[in-house]
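*Asks:* Sequence and predicted structure are below.
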Amino acid sequence: MGLFSSFGGHLRYTDGLQVDGAFSVAHINYGASPEFNGLDGRQLAQSSRANSISSSSRIKGVFNARFAFDGTEAGCSKSDRLELWKSYWLEYIRAFDLLTADLSKSVVTAYIGRHAVELGFKYILLSRDEAFPPVHRLDELSRAALSGPSGQESYLDFVVAFCEQYSRHIEDGKVEYFRFPDYSGGRFFAGNRLDIHWLSYNFALILLKLIHYTGLDEEFCL
């Protein structure tokens, strides 16, 4: 099976790029949309996008309108923003679940799992109407998300402790770990002896705990 066979197996490096695909407006007429854990992306933030070009079913004169929309919006309501964060989080969980089965030893799997955990902590803070720290470190985010009485449930034992030790002794504070092979201060990736399956096990368990903590068990039929 050739590389990128899902595109029909006919892609060649000599093929021309479809540059119109770099414009958000050009995508609208194809009727497609991203999927978020089975949910059609067109259903997200509908009220906040009511007067947006992204709510149009078809665009006339795509070429002339190509600069009219850049794929982002201002003025998202609190409820729509929370729903967007939830949808992103659940989709990363779904992708991580698939990767743990198909790429169990890949650093990409570890990265997606770690990012899903980060999204979970930030979703928890947003659901409490709290601003999350402008950081990506799991130690700081876990402490912020699971502070207070509600974070003292016994099933959450060691979640913060794991995130603190992981941030210190695997990432060494380098939040781009698993994304890139070198880091600030002249450091480079030396996780050559990491057991990715073991790391993913812990990320998966943290995610199950956070799913239950946020009352979203039914989203995955748990």
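*Replies:* Here it is on my side, so go on.

*Asks:* all contacts plus neighbour counts: C-alpha atoms, from now on.
*Replies:* Will do.

*Asks:* What is the neighbour count of residue 63?
*Replies:* Here the neighbour count serves as a burial measure; for residue 63 (other CA atoms under 10 Å) it reads 12.

*Asks:* scratch that, residue 198
*Replies:* Residue 198: 13 surrounding residues under other CA under 10 Å.

*Asks:* Buried residues, whichever strand or helix holds it. List them.
*Replies:* Secondary structure from DSSP states H and E places residue 198 in helix 196-213. When neighbours are counted by 16 or more other CA atoms under 10 Å, the buried residues of helix 196-213 are found to be 196-197, 199-200, 202-204, 206-211, 213.

*Asks:* now these in JSON lines, with distance to residue 81?
*Replies:* Converted to JSON lines, those look like this (distance: CA to CA, whole Å):
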{"residue": "196", "distance to residue 81": "32"}
{"residue": "197", "distance to residue 81": "33"}
{"residue": "199", "distance to residue 81": "30"}
{"residue": "200", "distance to residue 81": "28"}
{"residue": "202", "distance to residue 81": "28"}
{"residue": "203", "distance to residue 81": "25"}
{"residue": "204", "distance to residue 81": "25"}
{"residue": "206", "distance to residue 81": "23"}
{"residue": "207", "distance to residue 81": "21"}
{"residue": "208", "distance to residue 81": "23"}
{"residue": "209", "distance to residue 81": "23"}
{"residue": "210", "distance to residue 81": "19"}
{"residue": "211", "distance to residue 81": "18"}
{"residue": "213", "distance to residue 81": "20"}
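
*Asks:* try this one next to it:
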Amino acid sequence: MYIRYLGFGLLIWFPGALHAQHATPSCSAPRLDGGFFSPKQETYSDETALTYTCNDGRKPTVKGWWATSTCLNGTWSPEPQCIDEKACIAPDIPNTQYRENQSGWYNDEHKIRITCNEGYDPKGHNVTTTCINGKWSSVPVCEKNIHACGEPPQIPHAVIILQGYQDVFAADTGVQYQCQDGYTAEGGDTKKYVYCIAGNWTEGPVCSKWGHTLQRNQTWY
């Protein structure tokens, strides 16, 4: 009898325990120095969004005079924050890399030096920009090098291996094609490199079924 009641008690307790283990954490009200937010609550359930703005002389760490933040797994994302209005948020400079502040913003007069991605060059040799009174001065532009190539051509029954997708490749870059299983390129190989030469890709493989390739090769003799 004791075992029967014990089993019944476990059936009651386990669902509650499992629910507690899988419950998504809520968020406490954010601490926002120099601003205010809405709605004003002590706690917020997961995926709840709030909006905030900043007092005179300050601004959010995102573009605009007001911003939103969402409770995700117990953390506000992005974190509500008000900064000096003379500071700058991270600049959006396509096709480039630069050392980013972990805070996501930069003090007045801070200078950034950029490096263009492979296959791009800085327009006018400009590689720096400075935060001046809340705005970036002379933001660099990275433009495609005239000798670079676009994405390699798509070839039937072949895939590019050991290379993540990108839409611009620097001159003299090589990529390798792999023919689909059961297919070979002319010469009997299953792999072939192509190269970016002066803005154009060298000729890629023609992947054919193994039997068809053999028949074509036999006609060459």
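*Replies:* Thanks, I have it. The structure displayed is predicted, hence computed values, not measured ones.

*Asks:* Can you calculate the TM-score here?
*Replies:* The TM-score (TM-score structural alignment, normalised by the length of the second structure) is 0.23; 92 aligned residues with a CA RMSD of 6.2 Å.

*Asks:* thinking again about what came up before, from the buried residues of helix 196-213 of the first structure, pick the one nearest residue 28 of the first structure.
*Replies:* Lowest distance from residue 28 of the first structure to these (CA to CA) belongs to residue 211, with 33.0 Å.

*Asks:* What distance do you get for that closest one to residue 116 of the first structure?
*Replies:* Distance of residue 211 of the first structure to residue 116 of the first structure, given as CA to CA, to the nearest Å: 11 Å.

*Asks:* what's the answer for residue 199 of the first structure, then?
*Replies:* As for residue 199 of the first structure, its distance to residue 116 of the first structure is 13 Å (criterion: CA to CA).

*Asks:* what do you get for residue 210 of the first structure?
*Replies:* 10 Å.

*Asks:* just residue 197 of the first structure next, same as before
*Replies:* To residue 116 of the first structure, residue 197 of the first structure is 16 Å away according to CA to CA.

*Asks:* same question, residue 84 of the first structure
*Replies:* Following CA to CA, the distance that separates residue 84 of the first structure from residue 116 of the first structure is 14 Å.

*Asks:* neighbour-wise, which of these two wins?
*Replies:* Using other CA under 10 Å, the more surrounded residue of residue 84 of the first structure and residue 116 is residue 116, with 25 against 18.

*Asks:* My guess is that one contacts residue 97. True?
*Replies:* No: the pair residue 116 of the first structure and residue 97 does not pass the contact test of CA atoms under 8 Å, sitting 10.5 Å apart.

*Asks:* what's the closest non-adjacent residue to residue 176 of the second structure?
*Replies:* In space, not counting the residues next to it along the chain, residue 176 of the second structure is nearest to residue 193; the distance is 4.2 Å by CA to CA, 6 or more residues apart in numbering.

*Asks:* what about that neighbour, neighbour count?
*Replies:* Taking other CA under 10 Å as the neighbour definition, residue 193 of the second structure ends up with a count of 14.

*Asks:* Next, the contact list for it, please.
*Replies:* By CA atoms under 8 Å, 6 or more residues apart in numbering, the contact set of residue 193 of the second structure is 174, 175, 176, 177, 204.

*Asks:* ok, now residue 78 of the first structure?
*Replies:* The neighbourhood of residue 78 of the first structure, defined by CA under 8 Å, 6+ apart, contains no residues.

*Asks:* What separation is there between it and residue 84 of the first structure?
*Replies:* 10 Å.

*Asks:* And for residue 204 of the first structure?
*Replies:* To residue 84 of the first structure, residue 204 of the first structure is 21 Å away according to CA to CA.

*Asks:* what does residue 120 of the first structure give?
*Replies:* Applying CA to CA, the value for residue 120 of the first structure to residue 84 of the first structure is 12 Å.

*Asks:* next one: residue 26 of the first structure
*Replies:* Between residue 26 of the first structure and residue 84 of the first structure the distance, using CA to CA, works out to 23 Å.

*Asks:* Could you do residue 203 of the first structure as well?
*Replies:* As judged by CA to CA, residue 203 of the first structure and residue 84 of the first structure stand 22 Å apart.

*Asks:* do residue 110 of the first structure as well
*Replies:* Taking CA to CA as the criterion, residue 110 of the first structure is separated from residue 84 of the first structure by 23 Å.

*Asks:* And for residue 205 of the first structure?
*Replies:* The separation that residue 205 of the first structure has from residue 84 of the first structure, given CA to CA, amounts to 23 Å.

*Asks:* same thing with residue 99 of the first structure?
*Replies:* With distances defined as CA to CA, the gap from residue 99 of the first structure to residue 84 of the first structure amounts to 22 Å.
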